[in-house]
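**Student:** next comes the sequence, and after it the predicted model I'd like to discuss.
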Amino acid sequence: MPTLRIATYNINGITARLDNLLAWLKETQPDIACLQELKCPDERFPAAALKKAGYNAVWHGQQSWNGVAILARGATPVEIRRGLPGDSRDTHSRYLEAKVGDLTIACLYLPNGNPAPGPKFDYKLMWFARLIVHAKTLVKSKQPVILCGDFNVMPTDLDVYKPENWEGDALFRPEVREAYRLLLKQGWTDAIRKKHPKERIYTFWKYWRNSFARDAGLRIDHLLLTPDLAKKLKAAGVDKATRGQPHSSDHAPAWIELGVTAKKRAAKKAKKPAGTPRKPK
């Protein structure tokens, strides 16, 4: 059966690392790629360069911070939601949903939350609570959904190098791990952990203290699948070598392969929820 490759990649600045991104896309050719930390406003998103590389895109940018995008090769993503519902005052560009063929792709960049405790950690927990509410509606829709991105959470001790050193960090505090557990309890499958149940597999390495060479990493980038898609999961992994390239992001792309094919057409009947702003032209 043909497979569909979906990846998530915190690019940590798409303008500064466009060459890295294009090289990775050319080498691995994911059918769908979700990006986080664009760190650029909408008007500076490199749509033309990506289109030349074979990828159509929708994006939700922000000057200097945050930003998410969904790319599709040989297909057209159709935006259906911009921003996580539940707080109209939240102006951070952290969530984007689109249809790619018959799949719903939800790309997120969950807040870091440090220092904890404090206002940033409170915001993280509130954002996570909103995500849990919305994710439940996605599961109940009975549609095939992939919820992926940089969750800024290490779910278990297996997901962090020397967990004893991270006990007070906002990415590893009990409240955050419990929120992730509640999310999975809705019926989501953590694809990488499903395929690597006992392996220390990381997606992020700090730039300092020679972390990458020592493999002192964290697994904070996740791909979650609704039950119907979990049955079609064929493989999952991390493109670790990408992290070792010059001028790379501090994240590596994480990916899955599903035994399905996305239809090479736009989902023309997809509708935006009421009140959802359109992407600026």
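**Tutor:** Yep, that arrived.

**Student:** contacts, neighbours, all on C-alpha from now
**Tutor:** Will do.

**Student:** ok, now how distant is Arg17 from Arg243?
**Tutor:** Separation of Arg17 from Arg243 (CA to CA, to the nearest Å) stands at 12 Å.

**Student:** would you map the strands across the chain?
**Tutor:** Applying DSSP state E to the chain gives strands spanning 4-10, 32-36, 55-60, 68-73, 78-82, 95-100, 103-109, 145-150, 189-190, 221-225, 233-238, 254-258.

**Student:** now render the ones you listed as CSV, adding distance to Ala170.
**Tutor:** Formatted as CSV, the strands of the chain follow (distance: least, CA to CA, whole Å):
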stretch, distance to Ala170
strand 4-10, 18
strand 32-36, 19
strand 55-60, 25
strand 68-73, 21
strand 78-82, 26
strand 95-100, 20
strand 103-109, 15
strand 145-150, 14
strand 189-190, 20
strand 221-225, 15
strand 233-238, 23
strand 254-258, 22
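
**Student:** CSV for these, including distance to Tyr161 and mean neighbour count?
**Tutor:** Listed next are the strands of the chain as CSV, based on distance: least, CA to CA, whole Å; neighbours: other CA atoms under 10 Å:
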stretch, distance to Tyr161, mean neighbour count
strand 4-10, 20, 25
strand 32-36, 23, 27
strand 55-60, 32, 24
strand 68-73, 27, 26
strand 78-82, 34, 23
strand 95-100, 28, 25
strand 103-109, 22, 24
strand 145-150, 18, 26
strand 189-190, 19, 20
strand 221-225, 15, 25
strand 233-238, 16, 19
strand 254-258, 18, 23
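
**Student:** which of the ones you listed sits closest to Tyr207?
**Tutor:** Ranking the strands of the chain by proximity to Tyr207 (CA to CA) places strand 4-10 first, at 14.4 Å.

**Student:** give me the contact list for that closest one.
**Tutor:** Residues outside strand 4-10 that contact it (CA atoms under 8 Å, 6 or more residues apart in numbering): 30-38, 148-150, 221-223, 249, 251-262.

**Student:** and for Glu43, the neighbour number?
**Tutor:** Glu43 has 12 neighbouring residues, counting by other CA atoms under 10 Å.

**Student:** ok, Asp215 next?
**Tutor:** Each residue near Asp215 was counted by other CA under 10 Å, and the total is 15.

**Student:** now do the residue nearest to Asp42 when sequence neighbours are not counted against Arg17, distance only.
**Tutor:** Spatial nearest neighbour of Asp42, chain neighbours left out: Gly61 (4.7 Å); criterion: CA to CA, 6 or more residues apart in numbering. Between Gly61 and Arg17 the distance is 15 Å, computed by CA to CA.

**Student:** so for the two, which residue has more residues nearby?
**Tutor:** The neighbour count for Gly61 versus Arg17, taken as other CA under 10 Å, is higher for Gly61 (25 against 16).

**Student:** ok, second structure coming up, stack it against the first:
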Amino acid sequence: MKLATWNVNSLKVRLPQVLEWLSIAEPDFVGLQELKLDQDKFPLDAIQAAGYQAVWLGQKTYNGVAILSKIPAQDVVLNIPGDDDPQKRLIAATFDTPLGPFRFVNVYCPNGQSLDSEKYPYKLAWFDRLTKWLSDELKTYSNLAIVGDYNIAPADEDVHDPKRWKDQVLVSEPEREAFRRLLGLGLTDSFRQFDQPEKSFSWWDYRLNAYKRNAGLRIDHVLLSKPLADRCHGCVVDRAPRENEQPSDHAPVVATITV
């Protein structure tokens, strides 16, 4: 069972690349972020023609999340329950799998912009609400994965130049502590379950030839509850789509679970 996350940075622009990648990678469940399109503009026909079903939460110009799956979704949740935040950042669904009920949560976490921006405390507060909600979800679903663009590089090994990035947004200690609190719920960063090449990243700025220089950050993650982590036998960054013409600035991350 292959679980994937990919910030596509506009599904309208990147749809042909997404369809091509689905045909090659054949993931079972995919979380897409930054759809950047209205709810009624989602390309459902094209996704279904590729062999996938979809649930989504759209928002014009910004944000937006979707779950693509080969089997029907149930118990869909849009945004953190009880949260009146107008930004469309979370979608969750349950699936019947050979492992039993499987809860798949897809998030596009706030960026924060800078440590002196009003968007930074918003980001930390959003993570607090996410952590509280996930704590309850984990009591209901033993098989839970939360994937997405977290906009946090958890450790210096996830940063191409830690000295340059020190005390900046995406790597600040309060953000990393928020990520650790998620792990403290009993979740595992599936990528770090395995030996990985040094300088493994999932995002590279479009500017300054960052991708060619491999000047990136690892900010896209697949976190797994213990039963899934125990069955996980691999997690990789698929850099091939980042080498397309007009690519997203993110690459997909794919974890494989034994069923």
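**Tutor:** Received it, and whenever you're ready, just let me know what you need. Values in this document were obtained by computation on a predicted structure and should not be read as measured data.

**Student:** returning to what we had before: just give me the match in the second structure for the residue nearest to Asp42 of the first structure.
**Tutor:** Superposed on the second structure with TM-score structural alignment, Gly61 of the first structure falls opposite Gly58.

**Student:** residue contacts, its match?
**Tutor:** If you count contacts by CA under 8 Å, 6+ apart, then Gly58 of the second structure has Leu35, Lys36, Leu37, Asp38, Gln39, Asp40, Phe42, Gly64, Val65, Lys88 around it.

**Student:** translate the third one into the numbering of the first structure.
**Tutor:** The one in question is Leu37 of the second structure. If you follow Leu37 of the second structure across to the first structure using TM-score structural alignment, you land on Cys40.

**Student:** where's that match relative to Leu158 of the first structure, distance?
**Tutor:** As judged by CA to CA, Cys40 of the first structure and Leu158 of the first structure stand 34 Å apart.

**Student:** and if you look at Asp122 of the first structure?
**Tutor:** 25 Å.

**Student:** so for those two, which sits in the more crowded spot?
**Tutor:** Taking neighbours as other CA under 10 Å, Asp122 of the first structure and Leu158 compare with Leu158 leading, 18 against 14.

**Student:** pretty sure the more buried one is touching Glu199, no?
**Tutor:** Yes - taking contacts as CA atoms under 8 Å, Leu158 of the first structure lies within contact range of Glu199: 7.3 Å.

**Student:** quote the end-to-end distance of stretch 23-39 of the second structure.
**Tutor:** 24 Å.

**Student:** and the helices in the stretch 51-200 of the second structure?
**Tutor:** Assignment of helices within the stretch 51-200 of the second structure using DSSP state H, counting those that start in this stretch yields the ranges 119-140, 162-165, 173-183.

**Student:** look up the average distance of the first one to its aligned counterpart in the first structure.
**Tutor:** I take that to be helix 119-140 of the second structure. Its aligned residues in the first structure lie a mean 1.0 Å from helix 119-140 of the second structure after superposition (mean CA distance after the TM-score superposition for the first structure).

**Student:** flag every buried residue along that helix.
**Tutor:** Tyr120, Pro121, Lys123, Leu124, Trp126, Phe127, Leu130, Thr131, Leu134, Leu138 (16 or more other CA atoms under 10 Å).

**Student:** skipping adjacent residues, who's closest to the first one in space?
**Tutor:** Same thing as Tyr120 of the second structure. Gly112 (4.1 Å).

**Student:** and the residue nearest the centre of the second structure?
**Tutor:** The residue lying closest to the centre of the second structure (CA atoms, centre = their mean) is Gly148, at 1.0 Å.

**Student:** touching, that one and Leu32? I think so.
**Tutor:** Yes - using CA under 8 Å, Gly148 of the second structure is in contact with Leu32, at 7.5 Å.

**Student:** okay, and the common contacts of these two?
**Tutor:** Contact criterion CA under 8 Å, 6+ apart; residues shared by Gly148 of the second structure and Leu32: Thr5, Trp6, Asn7, Asn106.

**Student:** need those residues in a markdown table with distance to Glu175 of the second structure, can you?
**Tutor:** Below are these laid out as a markdown table (distance: CA to CA, whole Å):
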| residue | distance to Glu175 of the second structure |
| --- | --- |
| Thr5 | 20 |
| Trp6 | 21 |
| Asn7 | 19 |
| Asn106 | 19 |
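
**Student:** and of the residues you listed, the nearest to Asp84 of the second structure?
**Tutor:** Minimum separation from Asp84 of the second structure among those (CA to CA) is found for Asn106, which lies at 18.1 Å.

**Student:** follow-up on the earlier one: which of the buried residues of helix 119-140 of the second structure sits closest to Gly184 of the second structure?
**Tutor:** Thr131 (9.6 Å).

**Student:** mind listing what the closest one touches?
**Tutor:** With contacts defined as CA under 8 Å, 6+ apart, the neighbours of Thr131 of the second structure are Arg181, Leu182, Leu185.

**Student:** how about the second one, nearest residue that isn't a chain neighbour?
**Tutor:** When you say that, I think you mean Leu182 of the second structure. Once flanking residues are discounted, Leu182 of the second structure sits nearest to Thr131: 5.9 Å by CA to CA, 6+ apart.

**Student:** overlap between the contacts of Thr131 of the second structure and the first structure?
**Tutor:** Here is what carries over to the first structure from the contacts of Thr131 of the second structure, by both residues aligned by TM-score structural alignment, their matches' CA atoms under 8 Å: Arg181, Leu182.

**Student:** are any of the contacts of Thr131 of the second structure buried, and which?
**Tutor:** Among the contacts of Thr131 of the second structure, those classed as buried by neighbour count (16+ other CA under 10 Å) are Arg181, Leu182.

**Student:** isn't the match of Leu37 of the second structure right up against Ile14?
**Tutor:** Yes - contact status for Cys40 of the first structure versus Ile14: in contact at 7.4 Å, counting by CA under 8 Å.

**Student:** give the residues shared as contacts by the two.
**Tutor:** With CA under 8 Å, 6+ apart as the test, Cys40 of the first structure and Ile14 reach no residue in common.

**Student:** and the closest residue to His250 of the second structure other than its chain neighbours, what is it in contact with?
**Tutor:** Excluding its sequence neighbours, the residue lying closest to His250 of the second structure (CA to CA, 6+ apart) is Trp203, at 4.4 Å. Trp203 of the second structure makes contacts with Gly216, Leu217, Arg218, Ile219, Asp220, Asp249, His250, Ala251, as judged by CA under 8 Å, 6+ apart.
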